[in-house]
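Novice: Structure of the sequence below:
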Amino acid sequence: MKIAFAGKGGSGKTTLSALFTRHLAATGLPVVAIDADINQHLGAALGASPDQLRALPPLGSHLTEIKDLLRGSNPRIASAEQMVKTTPPGRGSRLLDLSPDNPVHRRFGLPVAGATLMLTGPFAEDDLGVACYHSKVGAVELYLNHLVDGPDEYVVVDMTAGADSFASGLFTRFDVTFLVAEPTLRGVSVYHQYAEYARDYDVTIRVVGNKVEGPEDVEFLREHVGDALSVCLGRSAFVRAMEKGHHPGLEELEDDNAKALAWMRDAVDAVPKDWERFTRQGVEFHLRNARAWADAATGADLSAQVDPDFVMGPLALAAR
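Specialist: Next up is the predicted model:
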């Protein structure tokens, strides 16, 4: 399952991304954690050292390499230069799974906290005034477009704050989006913005209340987000320790918060996988991007990259 953590800056989404990653990885199941936030803190939250993070090649700085790998022998994609962040896979594309043989994980992944960590990379000084962070996050979109995840396999993505993921079809690449909201007006405003943008795309959004101190906070969240509120986590000494750079064992997490994490996993596992919808939405946003800017940028008709007989999923991976 592909899972996004979104929310406003300071809501605790990175901390909850790390905590949920650790919760899943503690079961021994395959878990990938991707830091797609412009502020790259997920690795530190998982316990990676500064030296390890400096040595880890960022996805966003190796787009051409990733595109060459993923296009494989697909005859519809002439070159990496004609492959954009929304380019969908087709027959001949290199599809990925969560096995140890995944070449993207081997090249860009770091084992940490029982998971495989990958980074998009920070917004560099050379990018100022000439690039946008969406180009780096495009590497994550390409990875997700080509990944066939199976039962009891998880990819957790810490998204950039706010609603920036709506600059492309990235927001449709997830089985579940956890919107982390504090019990404040600013905390719930991002949910309303996210829900409005995603309204027509059959996107599953679950609100996770964070830093909740009592029934009044729960009532406030329910008043403003309704049935979208799924679970709440209270203020936590365990989380405070994480935020100070410590990494206590999960057995020290407060019982109520541990139960909240277990509920979140149950909520994810209950969402049915729909590969036909995944394929259809990917094609829709690719065609939209092609018309809006990508055809002009590449000098090619990128609608020709769509393989009309291809459906992403386990059958496509087996055939490949």
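Novice: C-alpha from now on. contacts and neighbour counts both.
Specialist: Will do.
Novice: now for the longest strand along the chain, which elements pack on it?
Specialist: For the chain, the strand with the greatest residue count under DSSP state E is strand 205-212. Judged by 3 or more Cα pairs under 8 Å, 6 or more residues apart in numbering; DSSP states H and E, strand 205-212 is in contact with strand 176-181, helix 215-225, strand 229-234.
Novice: contacts for that strand?
Specialist: Applying Cα atoms under 8 Å, 6 or more residues apart in numbering, the external contacts of strand 205-212 come out as 11-12, 176-183, 191, 195, 218, 221, 225, 228-236.
Novice: what about 6 Å?
Specialist: Applying Cα atoms under 6 Å, 6 or more residues apart in numbering, the set of residues contacting strand 205-212 from outside is 177-182, 228-235.
Novice: this one next, for a side-by-side:
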Amino acid sequence: MDERDTKVIAFCGKGGAGKTSVCALVVKYLMEKQKKILAIDADPAAGLSWALGVNPAKTLDDLRQTLSESISNKKVQSNDELFALAHYELLSSLIENRGFDFLSVGRPEAEGCFCSINAFLRHCISTLVAHYDYVCIDGEAGLEQVNRRVLEKVTHLVIVSDTSKRSIAIAHNLIALAKQRTQTMHCGVIINKWGDSNCELKELPVLGLLPVSQTIAQFDAAGKSLIEISDDDAFYAKLKEVMKNFV
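Specialist: A predicted model of the protein is given here:
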């Protein structure tokens, strides 16, 4: 695979704000642009796999355990052997779907120190993502778990918030933390489920306001992939407009 100028987009925010749905529909939008896409589910809740209609058999947590056992049992004798094993297992964990590839991080680490293995895995993943145009990561509430367990370099941070005071406060905190970490990352907030709210958005770098979507609720209830949502759907059309100006 050839190397590309990869844009890594992490989606974070309070649980229930809609970040997984937004992430899945951004994958759909990038598919329409015929870009090479890697979607990474970095939330232990594993909602992105459902939203994209994929069923991963192996996760990065499985790979982490395999590497740990191989080191403990001395099945690998050098860093070169470890890298070869990690690369093989990483590719075997990758799901090649129509229009995008998919990788699941899995559960949080079990007891024990995985710091060196996490660092090694981040190196392997960074080598892999260099061959994609876009990487979309459905993260946990904050960016630090993404940086620790998946990738250190994120080029774009999208914080998805609803209109509740708690969600807006979390968005403010995440923006402040992101600015402390780096000045080069593009950061923005999407306000989801806007409706007729009059919540205070001062000083937030708001990318756009998304309406309440009954379609997403119906798809979620039926267990249908959001990739199947109509291109004419009002929510999806608004999200495309927002992302077109951001990435």
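Novice: Can you give the structural similarity as a TM-score?
Specialist: With the length set by TM-score structural alignment, normalised by the length of structure 2, the two chains reach a TM-score of 0.75; 225 aligned residues with a Cα RMSD of 3.5 Å.
Novice: hang on, the earlier thing: just send the contacts of strand 205-212 of structure 1 back as TSV, with distance to D127 of structure 1 too.
Specialist: Formatted as TSV, the contacts of strand 205-212 of structure 1 follow (distance: Cα to Cα, whole Å):
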residue	distance to D127 of structure 1
T177	29
F178	30
L179	29
V180	29
A181	30
E182	32
A228	37
L229	38
S230	38
V231	39
C232	38
L233	37
G234	38
R235	37
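Novice: Tell me what angle the longest strand of structure 1 forms with strand 176-181.
Specialist: Per axes from the mean of the first three to the mean of the last three Cα atoms, to 10 degrees, the angle that strand 205-212 of structure 1 makes with strand 176-181 is 30 degrees.
Novice: Strand 205-212 of structure 1: average distance to aligned residues in structure 2?
Specialist: Strand 205-212 of structure 1, aligned to structure 2 and superposed, deviates on average by 0.7 Å (mean Cα distance after the TM-score superposition for structure 1).
Novice: ok, back up a step: what's the most buried one of the helices and strands packed on strand 205-212 of structure 1?
Specialist: strand 176-181 (a mean of 26; mean count of other Cα atoms under 10 Å).
Novice: That one aligns to what range in structure 2?
Specialist: Counting by TM-score structural alignment, strand 176-181 of structure 1 pairs with residues 156-161 of structure 2.
Novice: again with stretch 24-38 of structure 1
Specialist: Using TM-score structural alignment, stretch 24-38 of structure 1 pairs with 30-44 in structure 2.
Novice: burial of N55 of structure 2, as a residue count?
Specialist: Neighbour count of N55 of structure 2, defined by other Cα atoms under 10 Å: 12.
Novice: nearest spatial neighbour of it, skipping sequence neighbours?
Specialist: Leaving out its chain neighbours, the residue that sits closest to N55 of structure 2 by Cα to Cα, 6 or more residues apart in numbering is S49, at 6.3 Å.
Novice: element containing the one you found, please.
Specialist: Element membership of S49 of structure 2, judged by DSSP states H and E, is helix 47-52.
Novice: got the contact list for that helix?
Specialist: Helix 47-52 of structure 2 is contacted from outside by 20, 41, 225-226, using Cα under 6 Å, 6+ apart.
Novice: from the residues you listed, which ones fall inside strands?
Specialist: Members of the contacts of helix 47-52 of structure 2 lying in strands (criterion: DSSP E): D41.
Novice: Between the contacts of helix 47-52 of structure 2, identify the one with the most neighbours.
Specialist: T20 (28 neighbours).
Novice: Regarding the corresponding residue of structure 2 for L261 of structure 1, what is its secondary structure?
Specialist: In structure 2, the residue paired with L261 of structure 1 according to TM-score structural alignment is K240. With DSSP: H, G, I helix; E, B strand; the rest coil as the basis, K240 of structure 2 sits in helix.
Novice: number of nearby residues for K240 of structure 2?
Specialist: For K240 of structure 2, the neighbour count with other Cα under 10 Å is 18.
Novice: what about the helices in structure 2?
Specialist: Counting by DSSP state H, structure 2 has helices at residues 19-32, 47-52, 60-72, 79-93, 115-129, 144-149, 165-181, 214-222, 234-244.
Novice: distance between the second one and the chain's centre?
Specialist: Which is helix 47-52 of structure 2. Put simply, helix 47-52 of structure 2 sits 11 Å off its chain's centre (Cα atoms, centre = their mean, to the nearest Å).
Novice: try the fifth one
Specialist: On the basis of Cα atoms, centre = their mean, the separation between the geometric centre of helix 115-129 of structure 2 and that of its chain is 16 Å.
Novice: Kindly report the same for the third one.
Specialist: Helix 60-72 of structure 2 has its C-alpha centroid displaced from the chain centroid by 22 Å (Cα atoms, centre = their mean).
Novice: between it and helix 79-93, how big is the angle?
Specialist: 150 degrees.
Novice: do the same with the last one
Specialist: In terms of direction (the same axes, to 10 degrees), helix 234-244 of structure 2 departs from helix 79-93 by 150 degrees.
Novice: Contacts made by helix 234-244 of structure 2 with the rest, please.
Specialist: Around helix 234-244 of structure 2, the neighbours that count as contacts under Cα under 6 Å, 6+ apart are G208.
Novice: In it, which residues are buried?
Specialist: By 16 or more other Cα atoms under 10 Å, the buried positions in helix 234-244 of structure 2 come out as 235-236, 238-240, 242-243.
Novice: for the residues you listed, which one is nearest F120 of structure 2?
Specialist: Set against F120 of structure 2, the nearest of these by Cα to Cα is M243 (32.1 Å).
Novice: picking up where we left off before, span of the match of stretch 24-38 of structure 1 from start to end?
Specialist: With Cα to Cα, to the nearest Å as the measure, stretch 30-44 of structure 2 spans 24 Å from end to end.
Novice: So which residues make contact with it?
Specialist: Against stretch 30-44 of structure 2 from outside (Cα under 6 Å, 6+ apart): 48, 99-107, 132-140.
Novice: go on, stretch 15-26 of structure 2?
Specialist: For stretch 15-26 of structure 2, using Cα under 6 Å, 6+ apart, the contacting residues are 48, 160-162.
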